[in-house]
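A.B. asks: have a look at this prediction, sequence included:
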Amino acid sequence: MNKQNKGYHLEKVQKELQFSGSFYARKGNEILQGSNGFRNYAEKINNQLNTRFSIASGSKLFTSIAICKLVETGEISFTSRLKDCLDMDFPHVNDQVTIHHLLTHTSGFPDYFDEDTIDDYEALWHSRPMYRIRSPKDFLPLFQHEPMQATVNSSFQYNNSGYILLGLIVEQIATCSFSTYIEEQIFHKAGMKKSGYFELDRLPENTALGYIEEPVGTWKTNIYSLPAKGGPDGGAYVTAEDMVLCWQALTDYQLLSKEMTQLFLKPREVVSAEQNIYYGYCGYMELDDQNEIVKYIQMGYDPGVNFRAVHYPTTKASVVVCSNTSEGAYELLKEIENMLT
């Protein structure tokens, strides 16, 4: 299938999926890109290639890179204990929790959004004013005084609170806001000119509103379903192309040294033995039967947000799909993957 036919096919797939968002894929000199749907439903303003989308937990990649940068400077280590890194009181937390545990979701720390017991992120804000959640410290009342959820160094258990703590460590060491550090030390260096941590009530131009489908078939925006500003566990805004630039900068050693990048990309925790899915400081990855990395996997989901991305280390192919609704990104990603690989 030539590039023109691929383009026609992907336009058809987007229509069939009723996909709302944009995608960008690159393998060598081949680029596939496109967009569909509206970034503003009421005004019928189309999504475009340069539209910015929230990527929810896809942002954890940036938090991990930031921590690795601070390890490189010697200000912390992966074995540094949480209690030695933050001037804050966590009365019920095990003293042996380390940076490594937080990065790999093995800390047993109380998670403010435990997906095993809560299935609706929007429900968190029914009794809490989401408009006051604008910095990492604002999340603390959700979990600071809760008991441990599991033992330290237990099996992988996805944990958002751990990444809030990592962001607080970044702020304490860097003496600036978490979002400022990420924007200056990662986005600017990777050439991600359109990316940032934006507030829902102060969104810049070309930014998609997130939409949630209601039971009766109508749509509402997600402005009351998410924190007013994303934090270390998720909520950055990017363009699809910017995320490809991030992976390019990372694997070209523009963000971390070669040695640190290799540590960053290394598999560490088993997530699913049956599917050969592992987790490392960089996030999820799929291994083959010879324990070689097939691809790195990013995903993010919030009400009105759906983000999927993969990077293949052997071919350096990257595929990024951003959506401002809750469905469709994964299905479109698989279609593009099949074309490129």
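C.D. replies: Alright, I've got the coordinates.

A.B. asks: rest of the way, CA atoms for contacts and neighbours
C.D. replies: Noted.

A.B. asks: ok, V294 to K316 distance?
C.D. replies: 11 Å (CA to CA, to the nearest Å).

A.B. asks: looking at the two, which is more packed in?
C.D. replies: Neighbour count, other CA atoms under 10 Å: between V294 and K316, V294 has more, with 18 against 14.

A.B. asks: roughly how far apart are that one and A25?
C.D. replies: To A25, V294 is 17 Å away according to CA to CA.

A.B. asks: another structure for you, compare them:
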Amino acid sequence: MSSLEDVVDEAAGRTGFSGVVRVDRSGVTELAAAYGLADRGHGIPNTVETQFATASATKSLTALTVMGLVERGALALDTTARSLLGDDLPLVADDVTVEHLLAHRSGIGDYLDEDVVDDITDYVMSVPVHELATTEQYLPVLDGHQTVFPAGRQFAYNNAGYVVLALLAERASGVQFHELVRTLVCEPAGMVDTAFLRSDELPGRAARGYLRVDGLGTNVLHLPVVGSGDGGIYSTAADISSFWDSLFAGRIVPLERVAEMVRPRSDWPEEHRRYGLGFHLHATNDGAFMEGYDAGVSFASVHRPSFSVTYTVMSNWSDGAWPIVRLLSDRLAT
């Protein structure tokens, strides 16, 4: 049988993969490999230390930030959004709670409904992206969307809900959301290279996000210039590995909270998975995972606690990660 490195190399070459692949088993890194270019215009290659955008994988860090505030008594799962929103976002129902938002069961209208996006590389933002740098600046984007169903009735993946969570976290704590993520999640997890970077001021180690398998078109005009609760944090494969280790060691929030978050709250049969609080869950086993897909970004990281296996695929073009993710899923039987 071909080695894991050989089959990943072959698939990367065949598909034009650009990014990083890492596989850890029982504390040992079995594979850490980089492919393609972080900056096509200047021919700068990706390395295993390159920082990649993670899109919606950020939601797991947002959920943990909120849980950290719950643990500290600044929020509760039954805190209503209205109690902190005041007169802002009047279409958010009065009975929507933090738990509803975490579980994608709030029913609030979504500013970015992925079911109606035809092409991930379309220009979908309703305001100039440079105006979205702080959580409060998202208020005009979040406003004006009618409730879709009563809170708690059903599951519907919702980006707006996680920006609302970021806003609630700021207002409950008096601390800016990006700083909360850093202090409550990244620092205890040892994620030294994880941060919300400005897309128009990327540092040298950060990969530019490309819209297609080739060409120079980037995503800088497609996404908020700085991410918020629903997406946009940059990280490295090593930091993501450290994240999973720290999460299931209880270093971010106590293990009782972790168990709450990875307990299935909803079935999601259309995507062949379940959902907890901030984490995607395998349909039948104990696998938990984070996933991100956006213009110029594709990301997945899967952890199987029972097998002590983690694999992460980070790519800096829109569809780059998925062939490698499928290969590893089959190969590692996750």
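C.D. replies: Cool, got the structure. If you're wondering where the values come from, they're calculated on a predicted model, not measured in any experiment.

A.B. asks: how about I44 of the second structure, what does it touch?
C.D. replies: Contact analysis of I44 of the second structure by CA atoms under 8 Å, 6 or more residues apart in numbering lists L37, A38.

A.B. asks: neighbours around A169 of the second structure, how many?
C.D. replies: 28.

A.B. asks: just give the nearest non-adjacent residue to it, would you?
C.D. replies: V66 (6.3 Å; CA to CA, 6 or more residues apart in numbering).

A.B. asks: what about whichever helix or strand the one you found is part of, how far off from the first structure?
C.D. replies: For V66 of the second structure, the element it lies in under DSSP states H and E is helix 58-71. Using mean CA distance after the TM-score superposition for the first structure, helix 58-71 of the second structure ends up 0.6 Å from its aligned counterpart in the first structure, as a mean over the superposed pairs.

A.B. asks: what is that helix packed up against?
C.D. replies: In this structure, helix 58-71 of the second structure makes packing contacts with helix 159-173, helix 177-181, judged by 3 or more CA pairs under 8 Å, 6 or more residues apart in numbering; DSSP states H and E.

A.B. asks: buried deepest among those, which one?
C.D. replies: helix 159-173 (a mean of 23; mean count of other CA atoms under 10 Å).

A.B. asks: with adjacent residues omitted, what lies nearest to V320 of the first structure?
C.D. replies: Nearest non-adjacent residue to V320 of the first structure, counting by CA to CA, 6+ apart: A309, 4.3 Å away.

A.B. asks: wait, what's in contact with the counterpart of G287 of the second structure in the first structure?
C.D. replies: Using TM-score structural alignment, the partner of G287 of the second structure in the first structure is K295. Shown here is K295 of the first structure, whose contacts under the criterion CA under 8 Å, 6+ apart are M285, E286, L287, V310, H311, Y312, P313.

A.B. asks: and the residue most central in space within the second structure, what does it touch?
C.D. replies: Centroid-nearest residue in the second structure, with CA atoms, centre = their mean: A57, separated by 1.2 Å. Going by CA under 8 Å, 6+ apart, A57 of the second structure touches G231, M290, E291, G292, F299, A300.

A.B. asks: could you count how many residues lie near the fifth one?
C.D. replies: The one in question is F299 of the second structure. As a burial measure, F299 of the second structure scores 29 neighbours (other CA under 10 Å).

A.B. asks: isn't it right next to W317, touching?
C.D. replies: No. Proximity of F299 of the second structure to W317 does not meet the contact threshold set by CA atoms under 8 Å, at 9.7 Å.

A.B. asks: hey, where'd the helices end up in the stretch 1-150 of the second structure?
C.D. replies: 4-15, 58-71, 82-85, 98-102, 139-142 (DSSP state H, counting those that start in this stretch).

A.B. asks: any chance of those in CSV with mean neighbour count as columns?
C.D. replies: Listed next are the helices of the stretch 1-150 of the second structure as CSV, based on neighbours: other CA atoms under 10 Å:
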stretch, mean neighbour count
helix 4-15, 15
helix 58-71, 25
helix 82-85, 16
helix 98-102, 26
helix 139-142, 17
